[in-house]
Structures are given as C-alpha cells and as structure tokens.
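# what's the 3D shape of this:
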Amino acid sequence: MGLRFTVLASGSTGNATIVQSDSATVLVDVGLSAKKMEELMRERGVAGHHLDAILVTHEHSDHIKGLGAFARKFNLPIYANQATWEALERHVGQIAAEKRVVIETGESVTFGSMKTTSYAISHDAAEPVGYTFDYEGEKLGLATDLGYVSDKVRLVLEDSDVLVLESNHDVNMLRMGRYPWNIKRRILSDIGHLSNEAAGEALCQLLTDRTKRVYLAHLSLDHNLMDLAKLTVNNILESNGFFFRQDEYPLRETYHNKPTPWDEVKRR
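As a prediction, the model looks like this:
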C-alpha cells in the first residue's frame, strides 16, 4: 500500500479526513461528534486505536466539534500551531500536556515514512493552515477554508498528485440565499471560502501532467450543489484549454454525511 485517503465528511456540518500510508494513519480535523466519527471510520475499516495522530487546520467548530472527546477516548496526540492551540483550548476540554503538540505553520512532521507539512491559508481564524502529505514520491494536498488561492498556496499545491480543493458556494445562490448580508460578505471575502468559479480558476494554474484527481470539497448545503460545482469548474477548465476523456475525468465528489471510497494517490 502506498499513500491513500478517505474524506470522512466535508462541509459546514463537519469535516474530517483520514490519510494513511503503510506505516502510519493520521486524522485531519474532527468536525463531528466522537460517536459520529467512529461510525464513519467503521465504514472504512478504521478504528480510533489505529490512528497515530490528529492534525488540526483551525479552530472553527466544523473542524473541532468532537476533537477533545475523540482524542481523550483514544489517547491521541493533537498537532496544531500555537495560535490555533490558544484559540481552541476552551472548546476541547482538558488535554494532557504530552498530547498537545505544536507544529508551527510551514513546519513538517514525519509519521512513519509519511511527511506532513502545514502551510498558511487565508481564512477568518487565528492561524489557519492546510496540509500536504508526501510518501515515496506521492503527494496529496488538502486545501479547504480558503478565502483565495495565493501564489504561495499555488506553489505548495501545484505538484500534488491528488488535490482535495474547496468549492464552497455558487456566488448567485449565496447572494440570493437566506444568510444575513454580513455573513455573505464574510464568505465572499478573501478570508472566507472559495466559490465554484474561484476553484475552477485556481485549478487552471494547479493542474499539471502529474495531477490525477481533484476532489471538490466543503460544499455549502444551502448555497451549492455538487452537480453545479462540477459543471462550473469543468466549464472554466474547458474554456482554458483543459479537456478530459470520460475515463480520465479528474473531478471527484465529497459528501457531508458519508465517507468517500479509499483512494490510492498513485492510481491513475
């Protein structure tokens, strides 16, 4: 087995992803209750005691809802930068000092032979990050909760074999939606979330011959539809000269209430 992953859940109702090599298994975010996390993990044949660590992207509740309870139940170390630790402390309850691990933004940590690197993103949190995973020449990039894709983020992600990229909302659906204007303005801002259009434009700069698949993630239940997201992103890609045969079509779905199938990063 090489590098593989499953997105357990993705969206405003909760986010969690498992990344695994033949020597380590880590969980990125615990945005659902501990009970729900265990249910989703069972669907993919993973139990809490299989995990080596939890990585946290930022302190918003849809990323840390079950963090404290889950980590305590399975005695797991939690990795986050210092600013995120300070922001999430009051939300996760008592965490033993030896289980509180600081990994500052831009630093790498190795689990078995799998290297994990955090990188800075733009979002309205204390010090939000994304993560990349490298294992024997394979690379997975996780990039959600982005207000925009900066040049630095592009440099981090552009050589990924597989990307999990935010495609949060359709701009027109959001503008016409029920949210108060101050929330809409936040979502649309540079510290909010990527729209379908922004995701498509980013992919025009991120896709290379190395890219095998892209998972569209963190879709809004109120202001997006997966079919619409895929259509919008694909239209932008085609208008910029990217055309794919059906058997190599790179866009994949994530779900708010069920895990994606295990995906081996090296598989074309």
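
# going forward, measure contacts and count neighbours with C-alpha atoms only.
Fine.

# Outside of stretch 219-231 itself, list whatever touches it.
The contact list for stretch 219-231 (Cα atoms under 8 Å, 6 or more residues apart in numbering) reads 10-12, 166-171, 173-174, 177, 196, 216, 251, 253.

# Can you show me the helices along the protein?
34-43, 61-64, 67-74, 82-92, 151-157, 171-176, 181-188, 196-206, 226-239 (DSSP state H).

# and for the fourth one, what are the contacting residues?
Taking Cα under 8 Å, 6+ apart as the criterion, the residues outside helix 82-92 that touch it are 58-59, 64, 66-69, 102-104, 126-128.

# okay, among those residues, which ones form the most distant pair?
Across those, no pair lies farther apart than Ala69 and Glu104, at 23.7 Å, counting by Cα to Cα.

# could you dump the helices of the chain to CSV with mean neighbour count and distance to Ser113?
Converted to CSV, the helices of the chain look like this (neighbours: other Cα atoms under 10 Å; distance: least, Cα to Cα, whole Å):
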stretch, mean neighbour count, distance to Ser113
helix 34-43, 16, 23
helix 61-64, 22, 26
helix 67-74, 19, 22
helix 82-92, 16, 25
helix 151-157, 15, 20
helix 171-176, 15, 41
helix 181-188, 15, 37
helix 196-206, 21, 26
helix 226-239, 18, 34
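
# Out of these, flag the one nearest Gly141.
Each of the helices of the chain has some distance to Gly141 by Cα to Cα; the shortest is helix 151-157, at 6.0 Å.

# residue contacts, Arg4?
By Cα under 8 Å, 6+ apart, the contact set of Arg4 is 19-21, 262-265.

# can you pick the most crowded of the residues you listed?
Within those, most neighbours by other Cα atoms under 10 Å means Gln20, with 24 neighbours.

# so what's that one up against?
With Cα under 8 Å, 6+ apart, Gln20 has these contacts: 3-5, 26.

# how about this one, so we can line them up?
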Amino acid sequence: MKFCSLYSGSSGNCQFIKTDSTKILVDAGLSGKKIQQALTNIGEEASDIQGIFITHEHIDHIQGAGILSRRFNIPVFANEETWNAMKPSVGQIKPENIRVIDDSVEIGDLFVQAFDISHDAAKPVGYKIFNDNKKICLLTDTGCVTPSIKQNVMGSDLILIETNHDEDMVLIGSYPWPLKRRVLGEFGHMSNDLAGNLLCEILKKGTEIVLLAHLSKENNFPELAFKTVENILGENGISTNEGITINMTYRDKSTKVYDL
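As a prediction, this is how the structure comes out:
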C-alpha cells in the first residue's frame, strides 16, 4: 500500500492511497485542476481514481469532488448526513456515483472504515484504510480526542494527524474571539500539543510513519509543529531514532510517496 498527501492545510486537503489494483482519494478540497496536476506530478492519473472518500462537508475537503466525479465518472463516498450537507456545494453527480456509507466499505483490495470525530460539521469522520495487514489512519478536523478516536488510531502503520495550530498563537492572534473559541473548542481543530500527547500513547503500539497535517496558515508553521511534537515525544521517552518517522505535509505541494 502506498500513500501520498497531495495537499494538506486549512486551504485544502487531498490524500492519495493506492495498491497494485486500487486507487482512491480521501477528500478533494482543491480545484479539480490542482488535484489532477498533483496526481500527474507523482506519476498518476485522475482517470484511474476509483473512489473519493469525504470526511466532512467543509469546502477545504470537497471543493474538487464534484468536478472530478463528473469529469472522470468517479464514485463519491460519504455518510448520509455529510451528503445532505455537501450536495449544494458539489453540484450534480450521477446517481450511481453517490455512494452513501454508514461505517465501512470494500473498494478493490482496500477496506475503508469510518470513525466518528469531533468537529463542527454534520457528521465528520476519520478513516482507517486496510490492505494486506497494513493500516493507514487519517485523523484531522477534531477538537478533542475521545477514547473511541484513540482506539481507532492505535496500531496504524502510517497516521496522518492534524497539528492545526499553536494555542498561544491563536490566543494572541488577530482572529475575533468567536473564531478563536471555535478553533480551540472541542468541535474545532487539534493543536500541536494535543497531537503530540496522543502520539505519546499510540506510538508505543508500533506506528512507523507519522505525518503532521492540516496546519493553519495564520496560527502555526511547520517548524513549530514539528518541534512541539518532537519535544513532547522526547519528554515521554519516545525517540524518533527508534524506527519512528515524523514528517510534515504541505498546503502547496505533495509529500513523497510512502511505501508501506
């Protein structure tokens, strides 16, 4: 199983997963043109995508979903509440490409399972994706970590985890107070510290690759996110020299392609 974060940040999100026979996207939060170009840049074609899985209806996760579905006849998967919330934004999609999923679905040789997260959307989810005893987990857009979330992300071989903001930067920044309260609240976004503390628990279960994701343009920067997480791990006796890889994702370019 291979993974590439095509884009990740408050301005747009799109993740690519493939096996020898199956290729999917999780979210399509940029223009169809940008997503097509990102795929081309890693040697892939949008016409080969077999499904787009949506985490929630916010525009930075769905902007290109309808365009890509219409252009390449791609099924779009989301739960019923998310479909109802995003239909006005994605435009007309063929009925056969509207795929409503409650919990899990098999697509090719991938098994994709959703789990509930905490965000100000209709029914936001993270995804666990399985193939050949390997597990990828995508966890962004959650303001808190519940016991259920923690259980779902444990045992991942690769985890894409949100490090949206630095709490102090939010508090002293220019956002109006209601927006600050939203970002910092339980239905907002994960901070660098919250992600670091979660990783302290789940990395002990054997996670190999950690990708820090969905950074705010205004309230974070890559060096700060990385250093905060690295320091929290170090304080808890977890070394990145012990088979754990921690890397960044990017809002304006793709990561390398990770081969699990």
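
# Please state their TM-score.
Once superposed, the chains reach a TM-score of 0.98 (TM-score structural alignment, normalised by the length of the second structure), with 260 aligned residues with a Cα RMSD of 1.1 Å.

# Let's have the helices of the first structure in CSV, adding distance to Ser118 of the first structure.
CSV is the format used below for those (distance: least, Cα to Cα, whole Å):
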stretch, distance to Ser118 of the first structure
helix 34-43, 23
helix 61-64, 16
helix 67-74, 19
helix 82-92, 13
helix 151-157, 10
helix 171-176, 29
helix 181-188, 23
helix 196-206, 18
helix 226-239, 26
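
# For Gly14 of the first structure, give its distance to Ser189 of the first structure.
Taking Cα to Cα, to the nearest Å as the measure, Gly14 of the first structure and Ser189 of the first structure are separated by 21 Å.

# sorry, back to before: tell me the one of the contacts of stretch 219-231 of the first structure nearest Glu39 of the first structure?
Nearest to Glu39 of the first structure among these is Ser10, at 15.1 Å by Cα to Cα.

# Return the residues in contact with that closest one.
Ser10 of the first structure touches 16, 217-219, 254-257, counting by Cα under 8 Å, 6+ apart.

# what about 6 Å?
Neighbouring residues of Ser10 of the first structure by Cα atoms under 6 Å, 6 or more residues apart in numbering: 217-218, 255-256.

# same question, Ala78 of the second structure
By Cα under 6 Å, 6+ apart, Ala78 of the second structure lies in contact with 54, 100-101.

# Go again with 8 Å.
The contact partners of Ala78 of the second structure, taken as Cα under 8 Å, 6+ apart, are 53-56, 99-102.

# Stretch 53-62 of the first structure spans what distance, first to last residue?
Chord length of stretch 53-62 of the first structure, first to last residue, is 19 Å (Cα to Cα).

# Could you give the residue range in the second structure aligned to that stretch?
With TM-score structural alignment applied, stretch 53-62 of the first structure matches the range 51-60 in the second structure.

# contact partners of the matching stretch?
Contacts to stretch 51-60 of the second structure, defined as Cα under 8 Å, 6+ apart, come from residues 10-13, 23-30, 61-62, 65, 74-78, 82-83, 85-86, 89, 107, 121-127.

# quick one on the thing from earlier: out of the helices of the first structure, which gets nearest to Tyr119 of the first structure?
For the helices of the first structure, the distance to Tyr119 of the first structure is smallest for helix 151-157, at 7.5 Å, taking Cα to Cα.

# Superpose on the second structure and give me the mean offset of the closest one.
Following the fit onto the second structure, the mean deviation recorded for helix 151-157 of the first structure is 0.6 Å by mean Cα distance after the TM-score superposition for the first structure.

# Check the offset of that helix from the chain's centre.
On the basis of Cα atoms, centre = their mean, to the nearest Å, helix 151-157 of the first structure sits 15 Å off its chain's mean C-alpha point.

# Which strands and helices lie in contact with it?
With contacts taken as 3 or more Cα pairs under 8 Å, 6 or more residues apart in numbering; DSSP states H and E, helix 151-157 of the first structure sits against strand 114-120, helix 196-206.

# Ok, which of these comes nearest Phe244 of the first structure?
Closest approach to Phe244 of the first structure among these is made by helix 196-206 (13.4 Å; Cα to Cα).

# What residues in the second structure pair up with that closest one?
With TM-score structural alignment as the criterion, helix 196-206 of the first structure aligns to 192-202.

# And stretch 12-23 of the first structure, by the same measure?
Mapping stretch 12-23 of the first structure onto the second structure (TM-score structural alignment) gives residues 10-21.
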